[in-house]
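*Asks:* Prediction below, plus the sequence it came from.
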Amino acid sequence: MLIIGDRGYQVEALQQNLNRHGYGLETDGLYGPDTETAVRHFQRAHNLVVDGIAGRKTRRALIQGDDPKALRQIDLVGAADTLEVDLAAVMAVNEVESRGVGFHFGGPRNNEPVILYERHIMRRRLEHHGVSPVAYERSHPRLVNTAPGGYIGGHREHNRLDKARDLHNEAAIESASWGAFQIMGFHWSRLGYASAHAWLEAMRASEGHQLEAFVRFIEADRAIHNALRRHDWRDFARRYNGPAFEKNDYDTKLAAAHRRHSQALEVAA
C-alpha cells in the first residue's frame, strides 16, 4: 500500500504506470500531492474506491485493467447511507479492518474469496448440527480440534476447507471467515441469508457483496453500530477485533484514517 509521503522505487513504478494512462507525472519516486491527485482521478475513472491510496487493486488495475469484482466507491456510499454514518467512517473501516482484497488473484485459487478456516469452530459447528466431533478429532485433527491453529495461510486455506466440506459441508462453510472483512460463516442466518450455501455464493460474487455482509453484521449489533456512529474508535475496535485490539493499534489507525478521509472528502466537496 502506497500513500502520500511515501518514496522509493515502488512509487516511481506507480508514477510510470500512471503516466502510461496519460497523467504526465514527474517520476521522482515521491508520493506527493500530484501523484495522489492522479491516483484519485484514476480510481474515480475506473470505478474503484476513491481514497488516494495505491493499494494492490489500484496498482493491478493500472497494469491489468478493470476487475468487475472489485469494491467500488458507490458501494461504500451505499453502505454509509444504509448504516446512517458518514462516508469517511465507512472508508476508514474499509481501509483498516478489511484485508485490502476480498479475492485471490492468480494461482490455483484465482477469483476464490480469501478465507481463514478455523478448526476449533468446525468442532463446535459439528456439535451444532448434531454430529459428534470425537471421531473426526482423531482422524482429522488438522480439521477438527478443540484448539485453534493448523493455519497454512493464503489460497491454501481453501485446501483445508475443501477437506472439511467432505466431512460436513455446511459446518465447514460456517467454520471459515470470509472475504475482505473476514466475517465468520456461522453468522449467515443471523444476517439474513437463506442458507450457508447462499452465504457462500454471496462471498464468491464480489467485494460489494462482501461489504453488504459487513453492513448486515454491523446492523445486527446495536452496540458496535452505535460506536461507529459516535466515531468511538476504541469501543468499535474492541468489539470488532476483540480484547487484543490494542496490540495492533486498531483504534488509533481507525481514528487517523477517519481524519484523513474526512479532510479529503471536504477538499473534494
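*Replies:* Right, received. Where do you want to start? None of these values were measured; they are calculated from a predicted model.
*Asks:* alpha carbons only for contacts and neighbour counts from here, please
*Replies:* Noted.
*Asks:* Look at the residue nearest to residue 146 when sequence neighbours are not counted and say how many residues are nearby.
*Replies:* Closest residue to residue 146 apart from its sequence neighbours, by Cα to Cα, 6 or more residues apart in numbering: residue 120 at 5.0 Å. Residue 120 is flanked by 20 other residues according to other Cα atoms under 10 Å.
*Asks:* how about residue 120, what does it touch?
*Replies:* By Cα atoms under 8 Å, 6 or more residues apart in numbering, the residues touching residue 120 are 144-149.
*Asks:* Second structure for comparison follows:
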Amino acid sequence: MAVTQADIAAFASRLGCTVNQIAAVATVESSGGGFDKFGRPKILFERHLFHRQTGGKWSPSAYSDATAGGYAVDSWDKLGMACGKDPDAAFGSCSWGKFQVLGLHWSKLGYASPYALALSTVKGEAAHYELLARYIEKNGLTDALRALSRDPDDCRAFARAYNGPGYETYKYHTKLAAAMA
C-alpha cells in the first residue's frame, strides 16, 4: 500500500517537523525509496552486529565477522544464511525500510520480536513512516529532527544520534543538509 501525501503530512505533524525534513532523512537513508526492485523492503545486513549478537560463533563468514563491511554480498542473501543459524540475531542485524531502522531496536519500539519489526515493513510504506516515528519518539530525537536545515551544522545532532559516532566519516550531516535543499 502506497503512502499518500496526507499520510506523510500526518507523520510530520505528529513529529512536529516539516515534510521536507522527513523527506531529507528518507533521501539520505535509502535514496528515498523503501522497497527494492523486487518489491522487498530495502535492507542493509550488518555482519558485525550478527557477529556481536552470536559471540562470533559463525565468524568469519559472509554474514558474520568482527568488522563491518562485506557490502558487496547481497544483504538479502546474508539475511537468509544468517537466519539458518540464529533468526532473531539475523533480523536484528538488518536496517529496515525507507528509513533504515535497525532491527535490534524491536523491543524499545514496541514490536514483539526483530522478525515482527521486519514484517511490519512488508505491509507498505506507511509502516516505514510509523517505524521512523517510533524511533524518533522513543529516542528523544524530535528536536534534532526539527533542527534539520540546509546548514550541515544544524544537522549534526540528528546525524550523530541516528547514524552513530561514524556519522561524520560518512558525512551524514552534510548529506542531510544537501537533501534539505
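*Replies:* Cool, the structure landed. Note that the structure is predicted; figures quoted are calculated from it, not measured.
*Asks:* Please identify the helix or strand for the residue nearest to residue 146 of structure 1.
*Replies:* Element membership for residue 120 of structure 1, per DSSP states H and E: helix 119-128.
*Asks:* what's next to the following helix or strand past that helix, contact-wise?
*Replies:* Using DSSP H and E, the helix or strand that follows helix 119-128 of structure 1 in sequence is helix 134-139. Here helix 134-139 of structure 1 makes contact (Cα under 8 Å, 6+ apart) with 143-145.
*Asks:* Would you mark the buried spots in helix 134-139 of structure 1?
*Replies:* 136-137 (16 or more other Cα atoms under 10 Å).
*Asks:* Check which element follows that helix along the chain.
*Replies:* helix 157-167.
*Asks:* What range does that following helix cover in structure 2?
*Replies:* Under TM-score structural alignment, helix 157-167 of structure 1 corresponds to residues 75-85 of structure 2.
*Asks:* The equivalent of residue 178 of structure 1 over in structure 2 - how many residues pack around it?
*Replies:* Matched across to structure 2, residue 178 of structure 1 falls on residue 96, judged by TM-score structural alignment. As a burial measure, residue 96 of structure 2 scores 28 neighbours (other Cα under 10 Å).
*Asks:* cool, and residue 84 of structure 2?
*Replies:* By other Cα under 10 Å, neighbour count at residue 84 of structure 2 equals 9.
*Asks:* do you know how far it is from residue 121 of structure 2?
*Replies:* Distance check for residue 84 of structure 2 against residue 121 of structure 2: by Cα to Cα, to the nearest Å, it reads 21 Å.
*Asks:* Return the residues in contact with the counterpart of residue 13 of structure 2 in structure 1.
*Replies:* Alignment note: residue 13 of structure 2 maps to residue 81 in structure 1; criterion TM-score structural alignment. If you count contacts by Cα under 8 Å, 6+ apart, residue 81 of structure 1 has them with residue 87.
*Asks:* Fine by me, we can end here.
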